[in-house]
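Chemist: Sharing a model that was predicted from the sequence below.
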Amino acid sequence: MPAPLPASIDETAALLAKADYVAGRDLATVLFLALRMGRPLFLEGEAGVGKTEIAKVLSATLGRPLIRLQCYEGLDIASAVYEWNTMAQMIEIRLAEAGGGVDRASLSSDLFSERFLIARPILEAVRPQAGGAPILLIDELDRTDEAFEAYLLEVLSDFQVTIPEFGTVKAESPPIVVITSNRTREIHDALKRRCLYHWVDYPSAENELEILRRKVPHVPAKLSRELVGFVQALRREDLFKSPGVAEMLDWATALTELDAVALDPALVSDTLGVLLKYQDDIARLSGSQAKRLIDSVKAGAQAHG
């Protein structure tokens, strides 16, 4: 049985904390409202800040199935919503012809029945689910084109899918919808109007330290402080792609695998490929630049005592 929805902002914050998701009250508030109002939650922010994780947290804490639609350029209805099993339909036609006495009207009706319908994530999300209304994650919507975005308007307005040969499938209990975007392009206002919006920013140093403590608890305390300080300083640099929380956690794990207890320039330079994903950024930070940031972080730590 799915768990009841949180009854307050504080319960929503506790729900996130239960799954070790560190969030500010602003996120807990908009999430609470989205759940209570039955509105999709539209999350924008840089890659790696934890947008997708929110849908996973909801699935785990509310006990509901997670249905994920990973968006990409060229995504179409056949991949996202439904398609017909044409091979099985062809076999059915051949078998009917071989048996003779084909009733064309009956055969046509049967060919476009549910047993030949292949449900993709969106259709699956509006169908009845054994575990209750699911969490529908539409991930990285900005990677699709505007035509697919326009198609989503019906889904998000009425929580239904219209299939010309079959009819309209409407959700008995609307799914909890989470949409994410890395803002590589602007999403149309018509879709945003159907959602509650929240910008997911990089966490503060305090919150990022708490995330690190929860997710990678075996990192030494001194290394944790220096590591978070370094990443926070790195995000203020002119980089092609600043490291997200996911990269920070990977880097922390890598450093503990190397038995590091504190940052030093050689160690940072050797492991920048875990934290940064573009060669120009790695080249910019290697050597003296890494030492400058480390010295700055350590000086700041000493000043705050």
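Modeler: Good, I have the coordinates.
Chemist: Please count neighbours and contacts with C-alpha atoms only from this point.
Modeler: Will do.
Chemist: which SS class is the residue nearest the centre of the chain?
Modeler: Centroid check for the chain by Cα atoms, centre = their mean gives residue 52 as the closest residue, at 1.9 Å. Assigned by DSSP: H, G, I helix; E, B strand; the rest coil, the conformation of residue 52 is helix.
Chemist: in terms of contact, does it touch residue 180 like I think?
Modeler: Yes - between residue 52 and residue 180 a contact is recorded at 6.9 Å, counting by Cα atoms under 8 Å.
Chemist: Between those two, which contacts overlap?
Modeler: Residues touching both residue 52 and residue 180 by Cα atoms under 8 Å, 6 or more residues apart in numbering: 137, 139.
Chemist: Tell me which helix or strand residue 61 sits in.
Modeler: helix 51-62 (DSSP states H and E).
Chemist: elements contacting the helix or strand just after that helix?
Modeler: The helix or strand immediately downstream of helix 51-62 is strand 66-70, counting by DSSP H and E. If contacts are counted by 3 or more Cα pairs under 8 Å, 6 or more residues apart in numbering; DSSP states H and E, strand 66-70 sits against helix 51-62, helix 121-126, strand 135-139.
Chemist: What lies in contact with the next helix or strand after strand 66-70?
Modeler: Reading on from strand 66-70 to the C-terminus, the next helix or strand found by DSSP H and E is helix 77-80. For helix 77-80, contacts defined as Cα under 8 Å, 6+ apart pick out 69, 83, 120, 121, 122, 148.
Chemist: Can you point out the buried residues in helix 77-80?
Modeler: 79, 80 (16 or more other Cα atoms under 10 Å).
Chemist: By neighbour count, which of the contacts of helix 77-80 wins?
Modeler: Within these, most neighbours by other Cα atoms under 10 Å means residue 122, with 25 neighbours.
Chemist: residue contacts, the spatially closest residue to that one that is not a sequence neighbour?
Modeler: Setting aside the residues directly before and after it, residue 122 is nearest to residue 81 in space (Cα to Cα, 6 or more residues apart in numbering), at 4.9 Å. Under the criterion of Cα under 8 Å, 6+ apart, the neighbours of residue 81 are 119, 120, 121, 122, 123, 124.
Chemist: A further structure is provided below for comparison with the first:
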Amino acid sequence: MFASVEDVSARLAETGYLASPAVATTVFLAARLGKPLLVEGPAGVGKTQLAKAVAEAARARLVRLQCYEGVDESRALYEWNHAKQLLRITAGRDEGWEQARTDIFSEEFLLPRPLLTAIRGEEPTVLLVDETDKADVEVEGLLLEVLSDFQITVPELGTVTATQRPFVVLTSNADRELSEALRRRCLFLHIGFPDEDLERRIVRLKVPGADEALVSSVVRVVGALRAMDLRKVPSVAETVDWARTLLELGAGVLDETVVRETLGVVLKHQDDILKASAKLDLAEPA
């Protein structure tokens, strides 16, 4: 998939994802070792985007399982097309139940969901299990079979084993502690907020028309906001949105008036906006 750590960095950059050395190294090792990659970090730091960028860089198909409270086996693995099965039973009433039963539990009536789709794929595939921590603990049991042996058992059809292992990325905001059994099967990567230099590079890449001084000011102020005790600190995506907003407004400098008028782009709670308005120091550093 990737020839070296430098190859990872270069190819991800071509997709618009600027990877730190730690990110590029871990992606390279996950690909080489055939290990799933568990990516944790606060919301908005690019965890999901990393999986998308890897798929694009590797020219692989992206298969996504979006986790949420209540997601179950049928949504993650597979389910049967019950309406079609019922029609088949009705149409074959004269053939007897045994024949109908054989027919309805066949490939024709199977509806693969993300995990089975990724396991059965014959082309390069990136499997994204997004926001794993939002799923119930029972879902982790499903993932263990997939991540241990890259196989899924369909009782009516047998065990399906991957002929080409997908590159697996699990993301988590750490809202719930994942099991040690799941962690043990993965390489771990924590993505935090980037340092100022990397964030400036990201903003320049995503908002090419923004002036360098404006980009630096935006990144500096966002850094100050993240240091505050806010309900929701700004993500990298919101830094980019703010720079794009200021560019659209024709703002050449980030003065107090502009900040107060546009804080809603980066802060999403009124109490955060009030706190930032009261405490934010807009003076240029000495």
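Modeler: It's in. Predicted model only: the values in this text are computed from it and were never measured.
Chemist: TM value for the aligned chains?
Modeler: Superposed pair, TM-score by TM-score structural alignment, normalised by the length of structure 2: 0.97. Supporting alignment: 286 aligned residues with a Cα RMSD of 1.1 Å.
Chemist: roughly how far apart are the residue nearest to the centre of structure 1 and residue 209 of structure 1?
Modeler: 20 Å (Cα to Cα, to the nearest Å).
Chemist: quick one: the helices in structure 2?
Modeler: Taking DSSP state H as the test, the helices found in structure 2 are 5-14, 21-33, 47-57, 73-76, 82-91, 97-104, 114-120, 137-149, 180-184, 196-206, 212-226, 236-249, 256-262, 270-279.
Chemist: which residue in structure 2 lines up with residue 46 of structure 1?
Modeler: Residue pairing (TM-score structural alignment): residue 46 of structure 1 is matched to residue 42 of structure 2.
Chemist: Would you enumerate the residues in contact with its match?
Modeler: Counting by Cα under 8 Å, 6+ apart, the residues that residue 42 of structure 2 touches are 173, 174, 191, 192.
Chemist: Give the equivalent position in structure 1 for the second one.
Modeler: In structure 1, the residue paired with residue 174 of structure 2 according to TM-score structural alignment is residue 183.
Chemist: and its match, how far is that from residue 142 of structure 1?
Modeler: The value you get for residue 183 of structure 1 to residue 142 of structure 1, if Cα to Cα is used, is 6 Å.
Chemist: And residue 35 of structure 1, by the same measure?
Modeler: 23 Å.
Chemist: what's the answer for residue 68 of structure 1, then?
Modeler: Residue 68 of structure 1 is 15 Å from residue 142 of structure 1, by Cα to Cα.
Chemist: With residue 176 of structure 1 instead?
Modeler: 20 Å.
Chemist: again with residue 288 of structure 1
Modeler: According to Cα to Cα, residue 288 of structure 1 and residue 142 of structure 1 sit 37 Å apart.
Chemist: Looking at the two, which is more packed in?
Modeler: Taking neighbours as other Cα under 10 Å, residue 288 of structure 1 and residue 142 compare with residue 142 leading, 21 against 12.
Chemist: corresponding residue for the more buried one in structure 2?
Modeler: Using TM-score structural alignment, residue 142 of structure 1 pairs with residue 133 in structure 2.
Chemist: Ok, residue 68 of structure 1 next?
Modeler: Per TM-score structural alignment, residue 68 of structure 1 is aligned with residue 64.
Chemist: wouldn't its match be in contact with residue 129 here?
Modeler: Yes - between residue 64 of structure 2 and residue 129 there is a contact at 6.0 Å, judged by Cα under 8 Å.
Chemist: Would you mind measuring from residue 77 of structure 1 to residue 121 of structure 1?
Modeler: Computed as Cα to Cα, the residue 77 of structure 1 to residue 121 of structure 1 distance reads 10 Å.
Chemist: actually residue 205 of structure 1, sorry about that
Modeler: For residue 205 of structure 1 relative to residue 121 of structure 1 (Cα to Cα), the value is 37 Å.
Chemist: cool, residue 70 of structure 1 as well?
Modeler: Taking Cα to Cα, one finds residue 70 of structure 1 at 9 Å from residue 121 of structure 1.
Chemist: Same question for residue 81 of structure 1.
Modeler: 6 Å.
Chemist: what sits against the residue mapped onto residue 105 of structure 2 from structure 1?
Modeler: By TM-score structural alignment, residue 105 of structure 2 lines up with residue 112 in structure 1. By Cα under 8 Å, 6+ apart, the residues touching residue 112 of structure 1 are 84, 165, 166.
Chemist: Then residue 232 of structure 2?
Modeler: Applying Cα under 8 Å, 6+ apart to residue 232 of structure 2 gives the contacts 267, 268, 269, 272.
Chemist: which of these has the most neighbours?
Modeler: Going by other Cα under 10 Å, residue 267 tops those with 22 neighbours.
Chemist: so what corresponds to that one in structure 1?
Modeler: Residue pairing (TM-score structural alignment): residue 267 of structure 2 is matched to residue 276 of structure 1.
Chemist: same question, residue 253 of structure 2
Modeler: So, by TM-score structural alignment, residue 253 of structure 2 is matched to residue 262.
Chemist: In this structure that match contacts residue 223, no?
Modeler: Yes - between residue 262 of structure 1 and residue 223 there is a contact at 4.8 Å, judged by Cα under 8 Å.
Chemist: So which of the contacts of residue 112 of structure 1 wins on neighbours?
Modeler: In terms of neighbours by other Cα under 10 Å, those top out with residue 84 at 18 neighbours.
Chemist: mind listing what that one touches?
Modeler: 112, 116, 117, 118.
Chemist: my guess is the third one meets residue 83, correct?
Modeler: Yes - using Cα under 8 Å as the test, residue 117 of structure 1 is close enough to residue 83 to be in contact (6.3 Å).
Chemist: Give the residues shared as contacts by the two.
Modeler: Counting by Cα under 8 Å, 6+ apart, nothing touches both residue 117 of structure 1 and residue 83.
Chemist: Find me the equivalent region of stretch 216-223 of structure 1 in structure 2.
Modeler: Using TM-score structural alignment, stretch 216-223 of structure 1 pairs with 207-214 in structure 2.
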